[in-house]
Structures are given as C-alpha cells and as structure tokens.
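Colleague: The following comprises the amino acid sequence and a computationally predicted model.
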Amino acid sequence: MAEQKGRTRRVGLTDSEVLKSRETHGANVLKTRKKKSFARRFFENLGDPVIRILLVALCVNLFFVFKGGDIAETVGIAISVFLAAFISALSEHGGENAFRRLSNECQNQKYRAVRNGALTPVPIEELVVGDIVLIEAGEKAPADGYVISGKISVDQSAITGESRETTKEPTQKREPSPSSRGTLLRGCTVLSGEAEMEVFAVGDESFLGKISIEVQTDTRESPLKIRLARLAKQISRLGYLAAALVALAFLFNCFVIDSGFAWELVRSKLTDVTYLLQKLLHAFMLGLTVVVVAVPDGYTFYN
C-alpha cells in the first residue's frame, strides 16, 4: 500500500464526485427513531396470541377460585404470563439498546479517505459510496465496503453474533455479505493488519443500518431468524400433536379410568357442569404447557 506524506497511488473521489455520490446514495448517517419504553414493549407483548389465551385461562381460573378452586394453578398462570411478556420485552429492549450503542460508537470519529489523490481525514458522516478508506487495527469499519488491498483480521460479532476472528482480503467476486471474505461491514472491529476498502453502502443502506431499522420498527427478519422459523414450524407440528394427545389422555383418565370404566359414573361426571368445566380447563392448560415447552419460542406463533 503506497503511502507517503499524505499522498497515495490512488486518486479517489474528487470534490464534485463526493457531492454527486452523496446526492445519489445519501449521507453516512444512521437515522434513529423514537425509542420505545420498556413498559410499552411489555404491554405490547401481552397482545401475543398465546399470551392472550393464557389471559383468558387466567380469568376462567379466577372464576373457579371464587368457587373454591385451586389458587396455586391461577398464581402459576399469572406468573407465566408476566414472565413471558417481561422476558420478551427485556430481549427486545436490550437488542435495540445494543444497536444504538454500536451505531453511536463511531460518531465524531475521522477516517483516512483518499480524496483528490491525497489521504484526507474525513468525519464518518461525510464518507460516501465510492470513497476509498484506509483502515487499520483498533478501528471500526465506518461503512460497508470491499477490501481492495491489504489483509486484516476482524471481529464481526457485533453484526453476526459470531465471536470467531475472520480474515478479510481482496477477492475477485464481490458479494455484499458478512460471510464474504472480501466484504467489510460497518461496525466490525479490525483486530490486526491494515487494508484499503472501497465503500459500497452508507448510512441506512449499510448492513448495520438495515438491521437497526428493523430492530427499531420491530420488523427484523434476519437470516438466522428465518432459518429458526422454518425449523420451529416443523417442530411445532409435533408439539401441537403432543399437546392434543396429553389433553385427551388427561380427560380419558379423569372421566373413564378414574371411574373404573363404570359408564354410569362417567355419564354423571359429564353432566356435572362445574366438574366438566374444571377438567376441560385443566386439560387445556396441560396442552398449552406442552406447547410452551415443546414448541420453539413457545409464546410466539411463526407464520
């Protein structure tokens, strides 16, 4: 990498090209939207389909408690509803905070970009698509770019969740993907080495920018989440089948086996409305418990 007294063998963008690129592709700024409070996220999660079912079951159970029913089961349902909504809200809130911290880390920093044939300190928000940026150990990638010279080791865990060290160097095939050996994504930390990168995406169009928007607008569909959803759908079918079998087995035990297969006693139990409703509710809760335990992300229905 030829570099001497701020000069470089590369020409880079001219001032007019920088302005044109910024007009076409936008500035290198991550837009932030109004942050949702933890309380709002908590109450929004109470609208989840399964939690709604649990709330209905809780109300029905309260009715039986006033008629001398078991209060322990009612308390258990209430705790389940609270924990489900609380943990989900905590996860979403923490995820948004993490992305906000990551997007703010590089603010007010300057990077060395090739402009008009010279290495020039440029604030991160002024970098544009087409800029050639020199990046080295200790710095974070200021935008998405392709490595065009040099070789570096980077930590992509802030973006991909994978903690292993990854090598980045020039490649013939350019792919805007975290798995591509020649691609650097905004927010990645350079652990060692030095390289030049050519910026291909800035601001909200960067990989980090898109994830940040999805996190803030609750529409995130990462590749990992899509794969997990497919797997969850397959496992869910078995989970729902198991739940139905458990509920039916419980009812069969209550009405038939406990009656010693005496059909007169079975009929008397079936005509006792209070007893019937209690056992149906209990069977329903058993089945729902199986769904929560057996189905991945049990408090969410995957499409």
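Modeller: Perfect, I can see it now.
Colleague: make it CA atoms for all contacts and neighbour counts henceforth
Modeller: OK.
Colleague: which residue of the protein sits farthest from its center?
Modeller: Distance from the C-alpha centroid of the chain peaks at residue 264, with 55.5 Å (C-alpha atoms, centre = their mean).
Colleague: who touches it in this structure?
Modeller: Contact analysis of residue 264 by C-alpha atoms under 8 Å, 6 or more residues apart in numbering lists nothing.
Colleague: list the contacts for the most centrally placed residue in the chain?
Modeller: In the chain, the centroid-proximal residue (C-alpha atoms, centre = their mean) is residue 220; its distance is 6.1 Å. By C-alpha under 8 Å, 6+ apart, residue 220 lies in contact with 211, 214.
Colleague: how about a cut-off of 10 Å?
Modeller: By C-alpha atoms under 10 Å, 6 or more residues apart in numbering, the contact list for residue 220 reads 210-214, 226.
Colleague: where does it land in three-state SS?
Modeller: Under DSSP: H, G, I helix; E, B strand; the rest coil, the three-state class of residue 220 is coil.
Colleague: How about residue 119?
Modeller: Assigned with three-state DSSP, residue 119 falls in the strand class.
Colleague: okay, pairing it with this:
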Amino acid sequence: MSTATPTRAPHSDVPTGHKDEGKVGAGLFDPKQLLKSLPDAFRKLDPRVMIKSPVMFVVLVGSVLTTVFSFKDPGDWFGWAISAWLWLTVIFANLAEAVAEGRGKAQADTLRKAKTDTVARRLSSDGMSEEEVPGTELRVGDLVVCEAGDIIPGDGDVVEGVASVDESAITGESAPVIRESGGDRSAVTGGTKVLSDRIVIKITTKPGETFIDRMIALVEGAARQKTPNEIALNILLASLTIVFLLAVATLPPFADYAGT
C-alpha cells in the first residue's frame, strides 16, 4: 500500500470554478471585507471598549486632546498632522481587529453551513446497503461511505480504503493529505472533502461535540485566552506607555526651568 503524500489534487477531482466554493477569502486587504468591517472599527472607538487595550486607549485619549488643541489654534499645521496620524493609528488598529473578527465569523458560518447541509451515506448493519441521512443524525459507531467529491459528514476513523482528503477548510493547508485505515493517519474530520477513491468511516464523535462544533463555539463563545507571549507583550507595552507619559509630563516643567 502506497504511503506517499501527493502534492497536488488530481485535476479531475477538483472541478474548475468550484475549488474555492464555501471558503473565506484569504486576502487581508480585500476591499469588500474592509468596507464591511469599517463600521465595526468606528464602533470600537467607544472608550468602554478601548479601555480593554490600555495602549490604544492612551492613543485615543491623545487623539482627542491633540484635536482639541488643534481647534484652539487652527493655524498650527503640525498639530493637525499629529492629530490625523493618531486618529489613523486608532482607526486602523480597530479595523485590523474588526477584519479578524469578521473573517472568523465568516469561517464559522461556512463551517456551520457545511455541517448542516452535509448528507451522509450510512451503511446498514449488515454492510450491504446504504441510506442517505443528514450528517446531524449520525451517532457514534455508524459506518458511512465517502467517495471522490463527498464531504465527510462527521469526525471518525477510516476503517476501510485509502483516499486523499482536502482539509483546507479546517487547517488552511491547500495540499491534500492521505487518510487510510489503520495506523496514525486514519482519523478524519467532518467538513473536509474526499478528493479521490473510496473510504468507509466509523463515526467516533457525538453530534455537537465534533471538531467543527468546537471551532464554531471558539469563535462565537467566550473570548480566547491570551498566550503567555501576548500577556508579556501587553505588560511590556503598558510599562513603556507609562514611562512615555511620565517623560512627556516632565517636559513642561523642565522647559520652564530652562526658560524656553
């Protein structure tokens, strides 16, 4: 049995014009995504939201103060330039966060649609006949058949056959992987697509506890826990911001003392 991993899916298994169907666009600067996320970026200017990010909250306060000072002295072009840069910094930071959230929600919607619309070909107890059932009705221990072009209806293990599987909807990796019965490459994930051959899958996860369900809950549920690196970086940035504020606050007294 061959164990070589192909680097490209066969052309006949991925019809032209359908390989990107149901996937979220990968472009960070997608104009449609930016326009859709722009209102969320402005809504995030609420101080009650910005206070959750101390560094950007300080930038927001600085933007408001420099804008007020610029209105007091309309002829000060430098003040207007600084105000513009600060506002752009805050808005683009919020826009980046809004785009990330929007892409996550779009991916969750795509996964939910795939989970709801998937039809499974369940084998009978004697293994001689098949019946089509919604993927949400599968139970642990059910055997389902998947052939080229089929969407795997649930998490499970391959118990018969070998096939190449497109897992880009889950992992983001465009190259297909080989899944076969036995060994450590038998596990398959619901929502992925079989590109070639025929496999029989034994469902191992209850409805509502699949990998797709966990991904959807991660996007729509509680806020993601920060990694140790993120926590350390936030502490460093907050500390440097405090040092910067102290340095700026001491400039006027030093200027008065120096008579400038």
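Modeller: Done, it's in. None of the values given here were measured: they were computed from a predicted structure.
Colleague: buried set for whichever strand or helix holds the residue farthest from the centre of the first structure?
Modeller: Following DSSP states H and E, one finds residue 264 of the first structure within helix 263-271. The neighbour-count criterion (16 or more other C-alpha atoms under 10 Å) identifies 266, 269 as the buried residues of helix 263-271 of the first structure.
Colleague: so the longest strand seen in the second structure matches what in the first structure?
Modeller: Looking across the second structure with DSSP state E, the single longest strand is strand 156-166. Strand 156-166 of the second structure corresponds to residues 145-155 in the first structure, going by TM-score structural alignment.
Colleague: just so I have it, where are all the strands in the first structure?
Modeller: Counting by DSSP E, the strands of the first structure are 3-4, 7-8, 110-115, 118-123, 132-136, 144-155, 165-168, 183-184, 189-201.
Colleague: can you count the residues close to the equivalent of residue 106 of the second structure over in the first structure?
Modeller: The alignment partner of residue 106 of the second structure in the first structure, by TM-score structural alignment, is residue 97. Neighbour count for residue 97 of the first structure, taken as other C-alpha atoms under 10 Å: 15.
Colleague: Please report how far residue 97 of the first structure lies from residue 129 of the first structure.
Modeller: In this view, residue 97 of the first structure and residue 129 of the first structure are 27 Å apart by C-alpha to C-alpha, to the nearest Å.
Colleague: still on that earlier bit, quick one: the residue farthest from the centre of the first structure and residue 270 of the first structure, what's the gap?
Modeller: For residue 264 of the first structure, the distance to residue 270 of the first structure - C-alpha to C-alpha - is 10 Å.
Colleague: what do you get for residue 244 of the first structure?
Modeller: Counting by C-alpha to C-alpha - residue 244 of the first structure and residue 270 of the first structure are separated by 20 Å.
Colleague: Equivalent analysis for residue 60 of the first structure, please.
Modeller: Noted for residue 60 of the first structure: a distance of 19 Å to residue 270 of the first structure, by C-alpha to C-alpha.
Colleague: One more: residue 207 of the first structure?
Modeller: Taking C-alpha to C-alpha as the measure, residue 207 of the first structure falls 60 Å from residue 270 of the first structure.
Colleague: my guess is residue 189 of the second structure meets residue 211, correct?
Modeller: Yes - applying C-alpha atoms under 10 Å, one finds residue 189 of the second structure in contact with residue 211, separated by 6.9 Å.
Colleague: Between the two, which has more neighbouring residues?
Modeller: The neighbour comparison of residue 189 of the second structure against residue 211 (other C-alpha under 10 Å) goes to residue 189, with 21 against 16.
Colleague: that older thread, possible to save the strands of the first structure as JSON lines with mean neighbour count?
Modeller: Output for the strands of the first structure, formatted as JSON lines (neighbours: other C-alpha atoms under 10 Å):
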{"stretch": "strand 3-4", "mean neighbour count": "10"}
{"stretch": "strand 7-8", "mean neighbour count": "16"}
{"stretch": "strand 110-115", "mean neighbour count": "22"}
{"stretch": "strand 118-123", "mean neighbour count": "18"}
{"stretch": "strand 132-136", "mean neighbour count": "24"}
{"stretch": "strand 144-155", "mean neighbour count": "22"}
{"stretch": "strand 165-168", "mean neighbour count": "18"}
{"stretch": "strand 183-184", "mean neighbour count": "28"}
{"stretch": "strand 189-201", "mean neighbour count": "22"}
